[in-house]
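J.: The following block contains a protein sequence and its predicted model.
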Amino acid sequence: MIVITGASGQLGHLVIAELLKTVPASQIVAVARNLEKAADLAAKGVQVRHGDYTKPETLDSAFKGAEKVLLISSDAVGTRVPQHQAVIDAAKRAGVKLLAYTSVLHADASLLGLAGEHRDTETALKASGVPSVVLRNGWYHENYTASIPPALAHGQLFGSAGEGRISSAARADYAAAAAAVLTSSDNQAGKVYELAGDASYTLTDLAAEVTRHANKPVAYINLPEADYKAALLNVGLPEFVAELLANSDAAAAQGALFDESRQLSALIGRPTTPFTEAVNQALAH
């Protein structure tokens, strides 16, 4: 039995879609806070169970019979560590043979502000004694392609990444990696994967690619971190989101989102999705 937490989210759905290629639906459990958001999974024969990171008492029934569990990191930045600890504790009580965790690229040394909670979770995993594997996910293409519509509207793409190179990959690539680890016949316990795209690019490159595909000029405008955060606040983003994005870009300028180990493509057995393809798909929609 393979249990996926946070299954109603985008990554969770993609992981389950990958698992269904090789694993019977009856052996997959989708754990979600909102069961309605997982109704499409239930329709495919996947077991859907209620589970909430903030309500540890829901996790024991959610993990019943689990052999392997994927802990998809919470989106509640700032309060994630106790939520993740609840999942780790429940996995230990359930006696799972492998607990996989979606961390962040180079979490042990990353300058990303959000890396701290991932480091703390990785420490908690080690302390728990539960056999675990860490999937240190790099940036998603989608993190940047979401900014293409406003960039086209204004002819400018804003950021604070300077000439920092970004080794992003598609969300689906990271989902395929998680599924590969969960279904591997090799012992995965104790492994740490640094997962990132095969190729890297700068935000200047991204703007040029948008220009090429859209046939409309888009220039990359590099801003100081504080100014970029202010610009994000001005377009209506919540404080914590603006802070997160601006900090992440500033860290990217110093190499936080770059990796050339190609562990992701090795794990999934194919090249990662090129960012040029992601740009093309975003413009097609």
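T.: Received the coordinates, thanks.
J.: hey, let's count contacts and neighbours off CA atoms from now on
T.: OK.
J.: quick one, helices of this structure?
T.: For the chain, applying DSSP state H gives helices covering 10-19, 39-43, 59-62, 80-94, 115-128, 141-145, 148-154, 171-183, 203-214, 225-234, 239-252, 263-268, 275-284.
J.: Pull out the buried residues from the longest one.
T.: The one in question is helix 80-94. 80-92, 94 (16 or more other Cα atoms under 10 Å).
J.: Remind me what that helix packs against, helices and strands.
T.: Contacts defined by 3 or more Cα pairs under 8 Å, 6 or more residues apart in numbering; DSSP states H and E place helix 80-94 against helix 59-62, strand 68-71, helix 115-128.
J.: Of these, flag the one that's most buried.
T.: strand 68-71 (a mean of 24; mean count of other Cα atoms under 10 Å).
J.: Show the secondary-structure elements that that one is packed against.
T.: strand 2-4, helix 80-94, strand 98-104, helix 171-183.
J.: Put this next to the first one:
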Amino acid sequence: KAADLAERGVRIAVADYNTPETFDGLFAAGDKVLLISGSEVGNDRVGQHRTVIEAAKAAGVALLAYTSAPGTLTAALADDHRATEEVLLASGVPYVLLRNGWYHENYTENLAPVLAHNAVTHAAGDGRISSAARADYAAAAVAVLTGEGHENKTYELGGDVAWSMGEYAAELSRQTGREIAENRVSAEVLTDILTGAGVPAPFAAVLAGVDTSIAKGELVVDSGDLSRLAGRPTTPLADAIAAALKD
């Protein structure tokens, strides 16, 4: 995956979160590091992140930015992020907390079942979501890593426009020319649907928990930090849907 980057002169290194010695010599004094949270939910992500933080501290890096979760999020998904933030702050390494909100791609990359059943099934009620595109969050990270004056700051990042699942279904209907229904269910029913579709039960519960948080308004981020850091408005959800449907 990184071959094209190597061709452009980027140094590629492979390190294993679970094997601390693979980080020996990886960082150098003065480096700026972006730690993107591990994807193995439920597999000691905090311990994995600690490995990176300790290696960065030992090397004397100038800054470590961590992709966390919104400070308002109480769902279980946020537990590893809060614990990692504590490890980072205790380390003494100059830090930036990039508290990324929800991603458009969490929905637009999973359109197959929605289009197969002509329904958006959720447990988020009337809750709104300040999601943005991966590229938006990446632009904010670039600004922090290449700019000055971000040390020991926390940024609450989210899209400029919050939307509801009902509005999402309506936009899908508009763009597909089909009637995409909004199917509201309880968190328990959503968990059963997800496990029935093959999602491991613990992760299904985590996803349903996020919908519960959405219903409470915990994924509305109105700080404006994301568009300010990126230097442009965030990507509209409609644009992300259009791109996904094109693919």
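T.: Happy to help now that I have it. Note that the structure is a prediction, hence the values are computed from the model and not measured.
J.: could you dump the helices and strands packed on strand 68-71 of the first structure to TSV with distance to K126 of the first structure?
T.: Output for those, formatted as TSV (distance: least, Cα to Cα, whole Å):
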stretch	distance to K126 of the first structure
strand 2-4	20
helix 80-94	10
strand 98-104	11
helix 171-183	18
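J.: closest to Y53 of the first structure out of those?
T.: helix 80-94 (4.9 Å; Cα to Cα).
J.: neighbouring contacts of the closest one?
T.: With Cα atoms under 8 Å, 6 or more residues apart in numbering as the test, helix 80-94 of the first structure has contacts from 53-54, 56, 59-60, 63-66, 69, 71, 73-74, 99, 117-118, 120-121, 124-125, 128-130.
J.: residues contacting the aligned partner of T276 of the first structure in the second structure?
T.: Alignment note (TM-score structural alignment): T276 of the first structure maps to A238 of the second structure. Applying Cα under 8 Å, 6+ apart to A238 of the second structure gives the contacts E171.
J.: how far away is A238 of the second structure from T51 of the second structure?
T.: A238 of the second structure sits 39 Å away from T51 of the second structure when distances are taken as Cα to Cα, to the nearest Å.
J.: same thing with A205 of the second structure?
T.: From A205 of the second structure to T51 of the second structure the distance is 27 Å (Cα to Cα).
J.: Then D4 of the second structure?
T.: 28 Å.
J.: tell me, how many neighbours does the aligned residue in the second structure for E239 of the first structure end up with?
T.: Residue pairing (TM-score structural alignment): E239 of the first structure is matched to A201 of the second structure. A201 of the second structure: 14 surrounding residues under other Cα atoms under 10 Å.
J.: again, but for I36 of the second structure
T.: 12.
J.: ok, and the closest non-adjacent residue to whatever residue of the first structure lines up with it?
T.: Matched to the first structure by TM-score structural alignment, I36 of the second structure sits across from I72. The spatially closest residue to I72 of the first structure, leaving aside those adjacent along the chain, is T102, at 5.4 Å (Cα to Cα, 6 or more residues apart in numbering).
J.: What's the local residue count around the one you found?
T.: Count around T102 of the first structure with other Cα under 10 Å applied: 22.
J.: pretty sure it contacts V69?
T.: No. In this structure T102 of the first structure lies outside contact range of V69 using Cα atoms under 8 Å: 11.3 Å.
J.: Tell me the spacing between N143 of the first structure and V3 of the first structure.
T.: Relative to V3 of the first structure, and taking Cα to Cα, N143 of the first structure is found at 26 Å.
J.: sorry, that was for R93 of the first structure
T.: For R93 of the first structure, the distance to V3 of the first structure - Cα to Cα - is 14 Å.
J.: likewise A253 of the first structure?
T.: When A253 of the first structure is compared with V3 of the first structure (using Cα to Cα), they lie 37 Å apart.
J.: same deal with H154 of the first structure?
T.: 44 Å.
J.: Looking at the two, which is more packed in?
T.: For H154 of the first structure versus V3, the count of surrounding residues by other Cα under 10 Å is larger for V3: 28 against 12.
J.: which position in the second structure aligns with the more buried one?
T.: V3 of the first structure maps onto nothing in the second structure, by TM-score structural alignment.
J.: Does V3 of the first structure touch G65 like I think?
T.: No. Checked against Cα under 8 Å, the pair V3 of the first structure and G65 is beyond contact range at 9.2 Å.
J.: rewinding a little: could you give the number of residues near the closest residue to the match of E239 of the first structure other than its chain neighbours?
T.: The shortest distance from A201 of the second structure to any non-neighbouring residue, by Cα to Cα, 6+ apart, is to T195 (5.6 Å). Applying other Cα under 10 Å, we find 16 residues neighbouring T195 of the second structure.
J.: One more: Y144 of the first structure?
T.: The burial count for Y144 of the first structure: 16, using other Cα under 10 Å.
J.: Could you report the separation of it from V130 of the first structure?
T.: Distance, Y144 of the first structure to V130 of the first structure, by Cα to Cα: 35 Å.
J.: on that earlier part again, next, format the helices and strands packed on helix 80-94 of the first structure as TSV and append distance to L14 of the first structure.
T.: Formatted as TSV, these follow (distance: least, Cα to Cα, whole Å):
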stretch	distance to L14 of the first structure
helix 59-62	20
strand 68-71	13
helix 115-128	22
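J.: what's the closest of these to G12 of the first structure?
T.: Short answer: strand 68-71, nearest of those by Cα to Cα, at 9.1 Å.
J.: how big's the offset between that closest one and the second structure?
T.: On superposition with the second structure, the mean distance recorded for strand 68-71 of the first structure (mean Cα distance after the TM-score superposition for the first structure) is 0.6 Å.
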